[in-house]
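**Student:** I would like to see how this sequence folds:
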Amino acid sequence: MTTATTSLPGPAASLPGGGSMPLLGLGTWQSEGDDAYRSVLHALEVGYRHVDTATGYGNEDQVGRALAESGVPREEVFVTTKLPPDDAGRAREVLSRSLDLLGLDFVDLWLVHWPPSGGASPQTWEQLLAARADGQARDVGVSNYSTAQVDELVAATGEAPAVDQVPWAPALHDQQFLDACAERGVVVEGYSPFKKTDMDDPVLAEVARAHGVTPQQVVLRWHLEHGVVVIPKSVTPERIEANADVFGFTLSADEVRRVDGLAG
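**Tutor:** Here you go, the predicted model:
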């Protein structure tokens, strides 16, 4: 077991179930086997307190192994996993299996990974709400849902998702979507922050030079300035550390506006 470290100083979003979701977390998509284990363990060692996984990633056991060996108290780590849409008919069974693999009594956030069969599926959402009521998930939400699909869940159950996890990057910036989610009390969480970003863009380069940081760090800081949760994935220790080093500078309103403009 490693020695627990001080958590990163970053901001967090308050969720309806009482959880506090750090705006910066570690993504684990395409992290497999020992790579997943080592990346999560290192992230926890350098202060990350938010780890995102999914049943579909096939690495919940390795994430759980790292959580157990990190020495970080359970109550300090925000853990998310996700329900594959193809398993919507046996949601609670899938969550129980996830908890076994993670070695946890509950997850902080459980998401529907994609709209089942392309639809909002209120019946699936009711299963997530039941898991929350039973204490298996502190909060529940969705991923890759439109605001119209979120509204369908609310109309059917009276309950909005705590979080909607979607692809997010400067090129994908959509203020109307952010505003619509805020109106519904839904926290926006972005994934793949670098995949859709031209890291050689002159705007990012100029802003990065002004702060003595990298374009990647500018992109992550831009998420934080918008209050959007971001979960960059890496299995490289140096990159995990660099992605966490975004709390020593802020972007001005003009810099945020210029990065917003990369969406065209």
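**Student:** Please count neighbours and contacts with C-alpha atoms only from this point.
**Tutor:** Will do.
**Student:** following the helix or strand in which Asp179 is found, which helix or strand comes up?
**Tutor:** Using DSSP states H and E, Asp179 maps to helix 175-183. Downstream of helix 175-183, the first helix or strand assigned by DSSP H and E is strand 187-191.
**Student:** Could you also give me the structure for this second sequence? I'd like to compare it with the first:
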Amino acid sequence: MAKLTDKVFELNTGCKMPAVGLGTWQSPPGVVEKAVEIALRHGYKHIDTAMAYGNEKEVGEGIKKSGVPREDFWLTTKLDNPDHSRCAEAFQESLSNLDVDYIDLYLMHWPCSTDPSNLKKHLPDWDYVKTWMEMQKLMDTGKVRNIGVSNFSQKHIEAIMAHPEFKIMPAVNQIELHPCHPSPKLVAYNASKGIHSTGYSCLGSTDSPLYSNESLLKLAEAKGRTPQQCLLMWGLQKGWSVIPKSSSEPRIAGNFELNGWNLTDGEMAQIDAIPERFKVCGDAWLPTGVKVFFGDDE
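**Tutor:** Below is the predicted model:
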């Protein structure tokens, strides 16, 4: 069996994205730098961050301290909601924060354009469809290799595709994916359009209820693996990339120990059968009247 830590997914651009990355959402300030350094030294080849996380500079410091050459790993960051009407400038700011010459994957973080002077208001006369048209222009700079979206439903993808200036299909749709929020309809739709799915909160986030699920705990014990490793393998075998977040060196290392084993069809079905449903990331914090999640992706 191929080493899953060396596994890549080929995107619709022909670029090959490493299947396992380090997520940095909700990593406490002051620890992200070390987590990135540790991950890269442990062999991770994919780091995921975002302007909205407020940690791009720390991520950049971790990259430098790791000593790993830039060409040896994949770097993803994201356009923040208040920056939709200044996409080119925001992209340059991310490059500067990270202290790199190029980004492998630049995502529109949310299909929502907010007013920089009041984050609870939608930006007048601007929406995410216009933003995608601006993101397409970034490909001409030579400083980004792929563009994509995050938290997009089928409705959002179809809206950008309907614009007369649409010319680049998103390479990736980064969405919440774990056994208690598997989104099979949206994953299938992404695949039908040649869009790769990346799963965030793939372990169910901090203090995940999944860690007390008896079925998962028994499966992990029988496999001689951690519940986290089984969840990551489940996602990989489903066909999406995973970006588990951790700031602990043992957990960062453990989450990457995915070589030489897999889940059987029966074990995959056992995880599929977990009945509980929950969502880590909602949309209530967005401007009044803006809804992103419609509950129609199951």
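**Student:** TM-score for the pair, please.
**Tutor:** The TM-score (TM-score structural alignment, normalised by the length of the first structure) is 0.92; 258 aligned residues with a C-alpha RMSD of 1.9 Å.
**Student:** returning to what we had before: for the helix holding Asp179 of the first structure, which helices and strands make contact with it?
**Tutor:** helix 147-157, strand 187-191 (3 or more C-alpha pairs under 8 Å, 6 or more residues apart in numbering; DSSP states H and E).
**Student:** That one vs the second structure, average offset?
**Tutor:** Compared with the second structure after fitting, helix 175-183 of the first structure deviates on average by 1.4 Å (mean C-alpha distance after the TM-score superposition for the first structure).
**Student:** start and end residues in the second structure for that helix, please.
**Tutor:** Residues 184-192 of the second structure are where helix 175-183 of the first structure lands when matched by TM-score structural alignment.
**Student:** now the equivalent of Pro170 of the second structure over in the first structure: how far from Glu76 of the first structure?
**Tutor:** Residue correspondence to the first structure (TM-score structural alignment): Pro170 of the second structure is matched to Pro161. For Pro161 of the first structure, the distance to Glu76 of the first structure equals 23 Å [C-alpha to C-alpha, to the nearest Å].
**Student:** Out of the two, name the residue with the larger neighbour count.
**Tutor:** Taking other C-alpha atoms under 10 Å, Pro161 of the first structure and Glu76 do not tie; Pro161 has more neighbours (26 against 12).
**Student:** All the helices of the stretch 101-250 of the first structure, residue numbers only.
**Tutor:** 122-133, 147-157, 175-183, 202-211, 215-226, 237-244 (DSSP state H, counting those that start in this stretch).
**Student:** deepest of those helices, which one?
**Tutor:** helix 215-226 (a mean of 22; mean count of other C-alpha atoms under 10 Å).
**Student:** and for it, what span of the second structure is it aligned with?
**Tutor:** Helix 215-226 of the first structure maps onto residues 227-238 of the second structure, going by TM-score structural alignment.
**Student:** The matching stretch vs the first structure, average distance?
**Tutor:** Mean for stretch 227-238 of the second structure is 0.7 Å (mean C-alpha distance after the TM-score superposition for the first structure).
**Student:** what sits up against that stretch?
**Tutor:** 4, 19, 177-179, 199, 202-203, 211, 216-217, 220, 241-242, 254-258, 262-263, 268, 271 (C-alpha atoms under 8 Å, 6 or more residues apart in numbering).
**Student:** which among those end up buried?
**Tutor:** Listed as buried from the contacts of stretch 227-238 of the second structure are 4, 19, 177-179, 199, 202-203, 211, 216-217, 220, 241-242, 255-258, 262, 268, 271; burial here means 16 or more other C-alpha atoms under 10 Å.
**Student:** how about the strands in the stretch 51-200 of the first structure?
**Tutor:** If DSSP state E, counting those that start in this stretch is used as the criterion, the strands of the stretch 51-200 of the first structure fall at 78-83, 107-112, 137-143, 163-167, 187-191.
**Student:** could you say what helices and strands the second one packs with?
**Tutor:** To tie it back to what came earlier, the one meant is strand 107-112 of the first structure. strand 78-83, helix 122-133, strand 137-143.
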